[in-house]
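Novice: One predicted model, sequence on top.
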Amino acid sequence: MPLSSFAVSDSGRRAPSSPWRDGDFRRLWVGQTVSQLGEQTSLVVLPLLAVLTLDAGAGQLGALRAAGQAPILLLSLFVGAWVDRWRTRTVMVLTDAGRALALGAAAVTGLLGWLGLPELLVVAVAVGALSVFFDMAYQASLVRLVERDQLVRGNSALEGSRSAAQIGGPALGGALVSLLSAPIAVASSAVFFALSFLSIRRMGRRESVPERPEGPPRLWRRIQEGLRFVAGDALLRTVCLASAAFQFFFAAAMTVYLLFLPRDLHLSGTAIGFALAATGPGALLGSLLAARLPRRFGYGPVLVSAAALGDGVFLFVPVLHGAPAVTVPALSALNFVFGTFSQLVNVTVMAVRQTVTPDGMQGRVAATINFVGMGMTPLGSLLGGFLAQAWGTHTSLLVTAAGMLLSPALMALSPLARLGPQGAHVANDA
């Protein structure tokens, strides 16, 4: 698609309508909010449970995080092609139920005294696999629910729900691990997924009946179409490469980070949860900024500058030291800045992707970008565990944080950096 044809519809020619007028969109938003709260809680509960309760080492923590992220690499392309031919509501409802059952089973296992690292690995894989289905479906669902001129506002609202989850999820997860039993901490996430199931199940709009799923040869052909479409579009190709660079080094940095906080800074689970929760208010601010800044300053300049600022703050983490009264506020401030600018990037990139992608390709394009980008996270998590063992947490954090800056560098060197408020002035070079 020519770059000159890119124009996010609510860029000023007329006042965009509001997606909130659609009852199904509101139900999707509620379901997404509590689903993200369950996911954010589990992302803190499972690693902290392994480190603080099961005394997992750096390599074991890296393996646990990689196990939960591996389904992104293994399943994204197939799920994207599959979701394009199924009702998204059905997919989201089934995956919410599956995640609730998986975590509920883990809670029961813990009550029986059988919860250990192998069981956590199984739960992480199951929840990670089902999350791939949910994420692909909800992204495709938004395009089917709202008009094109509502996409930025719709994405801002949905990403705002992620922000709300980031406010409460980490703090809740850290407190549950510190104050309550492990089974209750795990069960809390199951409750949120059950609430998401109930909300999304109430969506009443009937989507058009999809075509009957094809056999394996046709499925592979559809996957290849998605890969070719992304590879042939300059904007989407850049999004893929920048996402891969960021996700790889961010996953490595987070593995080291979750070791650095309790073992080097001697923070409790509650303090860690409080510091991580500061990402949420920042992300909420980033969602609000995403509805205004790209249309004023241009999509490209906002993406490059926000990515550089958000990723760059991680360079300050390794120098922190001292009592929790000093380190926790400093960590909270850094996480707030990171949350603000990373969310601004997330919402803006999603609007670009959804706008340049035809409706019938939404699932496959999302899956391709997910596969290339998020698919790097298990490898990054393993690298983080290896580096922490070999070099220690301070050096490893510095190296992985510096690596995250490769993402804005790739954006700055691409046509994406020249994308203005409407994109019409960009050279027709895609």
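Specialist: Nice, thanks for sending it over.
Novice: contacts and neighbour counts: CA atoms only from here.
Specialist: Fine.
Novice: what's the burial count for Ala430?
Specialist: By other CA atoms under 10 Å, the residues close to Ala430 number 12.
Novice: Surely it and Val230 touch.
Specialist: No - contact criterion CA atoms under 8 Å: Ala430 and Val230 do not qualify, at 11.0 Å.
Novice: quick one: contacts for Phe57?
Specialist: Rather than Phe, residue 57 is Gly. Val51 (CA atoms under 8 Å, 6 or more residues apart in numbering).
Novice: can you tell me how far it sits from Ala388?
Specialist: 10 Å (CA to CA, to the nearest Å).
Novice: Can you tell me the closest non-neighbouring residue to Ala330?
Specialist: Distances taken as CA to CA, 6 or more residues apart in numbering put Leu320 closest to Ala330, at 7.9 Å, once the chain neighbours are dropped.
Novice: Against that first model, consider the following:
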Amino acid sequence: MRENLPLWRNRTFSKLWFSQIFTQIGTEISLFALPIFAITQLHITPIQMGYLVFSEQMAPILLGIFSGIFIDRHNPLKIMIFSEVFRALILICIFVLFCFSQAGFFTLFISAFLLGSGKLFFDVSYRKLLPGLFKPSEIVQCNAKLASANSLSELLGPVIAGCMIKLFSAADALFFNVIFFLLSSLFLLLLKKIKIEIVKEKRNSRLSSVYTGYQFVFKTPLLRIITFSGAVWNFCYALIYTIFIFYAVNQLNISPIMLSLVFIPGAIGVLVGASLIPVMIKKFGYGNSLLFGVAITGVWGLILSLLQPVEWVVFAIGIAFFFFGLGQTVFNVINVSINQIVIPSHLLGKVIASLRVLFCMTIPLGALASGYLAQVRSPREAIFIATLGLMFSAFILALPQVRQFKLEAPVHPAESDV
């Protein structure tokens, strides 16, 4: 049921917004505390850090398209609630095993995959749910406002994790994180009485369903180019992200509490990016705005590749993460909005899951490459190589099919063939 009210006065949107805040805080705490736990408690090597990120990012590749098929056939809201409870249980298991001195690297390796799986089902379900709750004309505005929830989460999550690690331990931070996933599930439970307009298709064979999602992506030139650019960007992002915390803690000698503060400018960048999106689309169009978003993340990589262990290094990292938050938000919000409007409703789950697989299949490879390069060369060299890749992904988006794109009405060029 769609309420014809401004989004901030729409009770459905408000509940979804608060759920998004809590789940993103939970995700941010996990992303920050799990590597710190592995570094400080298990004393892992750069290559092991690569394996840890590899495990978390394998979930979209192994389960991605099947999650889309499953979500297309079931209530996405119920799947989101289950995903939150599932992630909370995984964190409880990590804490209990740690208390009994049974939390080794293999435990974290499996836990990272399970947490990634829960996030996968939540994210795909959320993108399937949104068009069933709001009008197509509200989708971009809705995603932009939900990005503000992400901004608040990126501001609070690492700071909460850093404070918990400082006062207690990384294991305690992971256990405390359970609260946020449970709070998110409670706000989602408040939406259960709402009639969600979801178009279900007839059941086909699983092989046919898998083919349908990929067929739509590859027959749509715009999605094909954006996906290729995103896959390159994600490979390079994984190169930087995998080794960054290890690099900051072990070589730049930054404490966990100080490291958590560098994410605050990143959150401000997310907020600035979300507020600029409507203006940018109106003035420059969708394609040029996508290009800007990816290109500006290159500044993030360049600054990180030039870091030295000096007193003002935290300030420099903060500036880098501001550009990262700004660029990533502009790209993500516009890309997700295009997907939700362009893709037919009955194919949304499968196509988004297919896109997620194609976008994310390079992340595990980037994680492994990062650990190897940092081990045999140096973290700085690995980050610099990744920065060159970030700029190449922006070059891909400079193609005319993207820059000249105008979103005037939902168009489904491949719908008759799938």
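Specialist: Now that the structure is in, tell me what you want to look at. Note that the coordinates shown come from a computational prediction; the quantities given were computed from them, not determined experimentally.
Novice: sorry, back to before: residue in structure 2 paired with the residue nearest to Ala330 of structure 1?
Specialist: Superposed on structure 2 with TM-score structural alignment, Leu320 of structure 1 falls opposite Leu307.
Novice: ok, now how distant is its match from Leu390 of structure 2?
Specialist: 18 Å.
Novice: higher neighbour count, the two?
Specialist: Neighbours were counted for Leu307 of structure 2 and for Leu390 using other CA under 10 Å; Leu390 has more, 28 against 16.
Novice: So Val53 of structure 2, which state does it fall into?
Specialist: helix (DSSP: H, G, I helix; E, B strand; the rest coil).
Novice: Nearest residue to the residue mapped onto it from structure 1 in space, please, no chain neighbours.
Specialist: Aligning on TM-score structural alignment places Val53 of structure 2 opposite Arg65 in structure 1. Sequence neighbours aside, Ser381 is the residue nearest to Arg65 of structure 1 in space, at 6.2 Å (criterion: CA to CA, 6+ apart).
Novice: all strands in the stretch 301-418 of structure 2, in order from the N-terminus.
Specialist: Taking DSSP state E, counting those that start in this stretch as the test, none of the stretch 301-418 of structure 2 falls into strands.
Novice: now the helices for it?
Specialist: 313-342, 348-360, 363-376, 379-396, 400-403 (DSSP state H, counting those that start in this stretch).
Novice: Who are the packing partners of the first one?
Specialist: With contacts taken as 3 or more CA pairs under 8 Å, 6 or more residues apart in numbering; DSSP states H and E, helix 313-342 of structure 2 sits against helix 139-167, helix 256-261, helix 263-305.
Novice: for the last one, same thing?
Specialist: Contacting helix 400-403 of structure 2 under the criterion 3+ CA pairs under 8 Å, 6+ apart are the following elements: helix 221-250, helix 263-305.
Novice: Mean distance between the longest one and structure 1 after superposition?
Specialist: So the one you mean is helix 263-305 of structure 2. Helix 263-305 of structure 2, aligned to structure 1 and superposed, deviates on average by 1.6 Å (mean CA distance after the TM-score superposition for structure 1).
Novice: relative to helix 379-396, how tilted is that helix?
Specialist: 100 degrees (axes from the mean of the first three to the mean of the last three CA atoms, to 10 degrees).
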